[in-house]
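Engineer: Okay, sequence plus prediction incoming.
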Amino acid sequence: EEFSQEFPHTRIRVLETSLSGTTEALLEKTADLVIGTKTPPGFQSRPLLQVKMIAVAAPGHPLVKNREDVSELELRSMRQVVLGDTGTFREQDSGWLQADQRWTVSHFSTSIKLLRSGLVFAFLPQNWIEQELAEGSLQRIPLAPSMDRLLQVHMMLADNQAAGPATKALYETIFEKLSAPA
């Protein structure tokens, strides 16, 4: 809201990318500001926040029924849904466990629908699925402690020298609102 008051005539276009698509947006300068988990060589990034990735499935899924310490081998034997790489060359597969059966989707909402159907499991950001966990439509898969995943999310400017006042102000606003306390 503060940003909108300071820059009322600025239009913002949000590109939702994943994996190498985020890097491409930086390299090809199709985005002025990028939030992602990897910083390409030659770019400076600022740590923004950490995201806890948790394994989840529907309540009736075999991975959550009266289980504890599910192993990576067990996960690999099950059908996993992953968010596809939006990059041109689709070179990255972060989060995929090389499951025998993988379903790749292009939207987060599709992965939720598949999860609720009981057909798949997924690793998702815990903060994105708080409501589903609270209402019980998704349950956490009890993994062995060594399988916890924590992603560091960074924010980058495509070109710090060319960034205008609105881009720099948005960068600072996002950092102030989302960054975890040190």
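Structural biologist: Alright, I've got the coordinates. Small disclaimer: the values here were computed from a predicted structure and weren't measured. Numbering: from 1, shown residues only.
Engineer: contacts and neighbour counts: CA atoms only from here.
Structural biologist: Fine.
Engineer: need the helices for the chain, in chain order.
Structural biologist: For the chain, the helices defined by DSSP state H occupy 2-6, 20-27, 72-76, 108-117, 130-135, 165-178.
Engineer: check contacts around Arg76.
Structural biologist: Shown in contact with Arg76 (Cα atoms under 8 Å, 6 or more residues apart in numbering): Leu97, Gln98, Ala99, Asp100.
Engineer: Point to the residue nearest the middle of this protein.
Structural biologist: Pro125 (6.2 Å; Cα atoms, centre = their mean).
Engineer: possible to save the contacts of Arg76 as a markdown table with distance to Thr110 and neighbour count?
Structural biologist: A markdown table is the format used below for these (distance: Cα to Cα, whole Å; neighbours: other Cα atoms under 10 Å):
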| residue | distance to Thr110 | neighbour count |
| --- | --- | --- |
| Leu97 | 19 | 18 |
| Gln98 | 20 | 15 |
| Ala99 | 19 | 17 |
| Asp100 | 20 | 11 |
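Engineer: Got another one to weigh against that:
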Amino acid sequence: MDLQQMRYVLAVAETANFTRAAERCHIVQSALSHQVARLEQELGARLFERTSRRVRLTAAGEAFLPAARQALEAAERARAEVAAATGEIRGRLAVGSIPTLTAVDLPAVLREYRRRYPRVRISLRAVSSERMVEQVRDGRLDAGFLGVPPGFRPQGVRDRELAHGRHVAVVAPGHPLAREREVDLHRLVDEDFVDFAEGSAARAQSDEAFAAAGLRRDVAFEVSSAELMARMVRHGLGIALLPATFAAELHDLRSVPVTDGPVRVERLIWSRFAPSPAAAAFLALLGADTSPPEAGG
């Protein structure tokens, strides 16, 4: 068994197709199929069920895949550690972020990071705050930027507060509220709202603020992105509650301060374990302290 065979298995699993997997791995299909068959023979179990219509993992394949991923990641980490010891930062950096991040100019940070460390392969994923904590905890992401209610503390990761601010009501220019200097939640409760999915951290800040005021509102439209939320508001379908710093960038919409509105905290999170050289360099660029926490701390 070798690492290349594991890469072939992973490619087949992710594409569900031997031809596409071979193209991804820059190898002819017959050679890839031969290597997968050799690995199956060595393991004494078939990893894939092959039919004329589809390819899918067997139970043995499902069991093999996580260990194969870990082995490939460990090999990548070993190469990166050796390179770092000789003064070169290389490897991979996976970052997650909410779409409404404002505490950090993330494109500018990533541009500077790429300038300093051109050998690092960077990936950025738009992820909900809840999933981001899980993915940083299990190592799928090196770092993440959350937007959560003040009382939310991510479990199983290290974190640092970046910003703390109130939401504003975002309305179309022709909306009656657009002329107001400020409003409170009682003025908003009868409006149709555009918001994120119920149960998400992005939605929780607003739900908790209305609940604390003893009010119930109607979220008529649930969306998955701030961009779609702004478009819905722009067409007069409802109003939204968004962080003031983010709303300020929506120049064709009106932002109205809400005196008792939701509060959001933006947090940076990263693994409790020693970061890879690439991740350590990224966190250092953000001023995060990656030294091991003191015992009992």
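Structural biologist: Looks like it arrived, so ask away. Just so it is clear, the structure is predicted and the values come from calculations on it, not from any experiment.
Engineer: overall similarity of the pair, as a TM-score.
Structural biologist: The TM-score (TM-score structural alignment, normalised by the length of structure 1) is 0.75; 165 aligned residues with a Cα RMSD of 2.5 Å.
Engineer: re the thing from before, the residue nearest to the centre of structure 1 -> structure 2?
Structural biologist: Per TM-score structural alignment, the equivalent position to Pro125 of structure 1 in structure 2 is Pro243.
Engineer: Quickly note the distance from its match to Ala202 of structure 2.
Structural biologist: Between Pro243 of structure 2 and Ala202 of structure 2 the computed distance is 10 Å (Cα to Cα, to the nearest Å).
Engineer: what sits against Ala22 of structure 2?
Structural biologist: Per Cα under 8 Å, 6+ apart, neighbours of Ala22 of structure 2: Tyr8, Ala11, Val28, Gln29, Leu32.
Engineer: can you pick the most crowded of these?
Structural biologist: Highest neighbour count within the contacts of Ala22 of structure 2, by other Cα atoms under 10 Å: Leu32, with 23 neighbours.
Engineer: OK, contacts around it?
Structural biologist: Tyr8, Phe18, Ala22.
Engineer: before we move on, what about Ala143 of structure 2?
Structural biologist: Applying Cα under 8 Å, 6+ apart, the residues near Ala143 of structure 2 are Ala94, Val95, Gly96, Val136, Leu268, Ile269, Trp270, Ser271, Ala279, Leu283.
Engineer: now swap in Leu138 of structure 1 and tell me
Structural biologist: Going by Cα under 8 Å, 6+ apart, Leu138 of structure 1 touches Val56, Ala57, Ala58, Pro59, Leu115, Arg116, Glu132.
Engineer: How many residues are close by Leu114 of structure 1?
Structural biologist: Leu114 of structure 1, neighbours per other Cα under 10 Å, totals 19.
Engineer: Leaving out chain neighbours, which residue sits closest to it?
Structural biologist: Spatially, and ignoring its direct neighbours in sequence, Leu114 of structure 1 is nearest to Val120 (6.4 Å; Cα to Cα, 6 or more residues apart in numbering).
Engineer: hang on, isn't the one you found packed against Ser77?
Structural biologist: No - in this structure, Val120 of structure 1 is not within contact of Ser77 by Cα atoms under 8 Å, at 11.0 Å.
Engineer: out of the two, which sits in the more crowded spot?
Structural biologist: More neighbours surround Val120 than the other of Val120 of structure 1 and Ser77, with 25 against 13 (other Cα under 10 Å).
Engineer: Next one: that one from Arg102 of structure 1, what distance?
Structural biologist: According to Cα to Cα, Val120 of structure 1 stands 9 Å off from Arg102 of structure 1.
Engineer: Could you pull out the strands in the stretch 151-297 of structure 2 for me?
Structural biologist: Per DSSP state E, counting those that start in this stretch, the stretch 151-297 of structure 2 carries strands over the ranges 157-171, 192-195, 218-222, 240-243, 254-257, 263-271.
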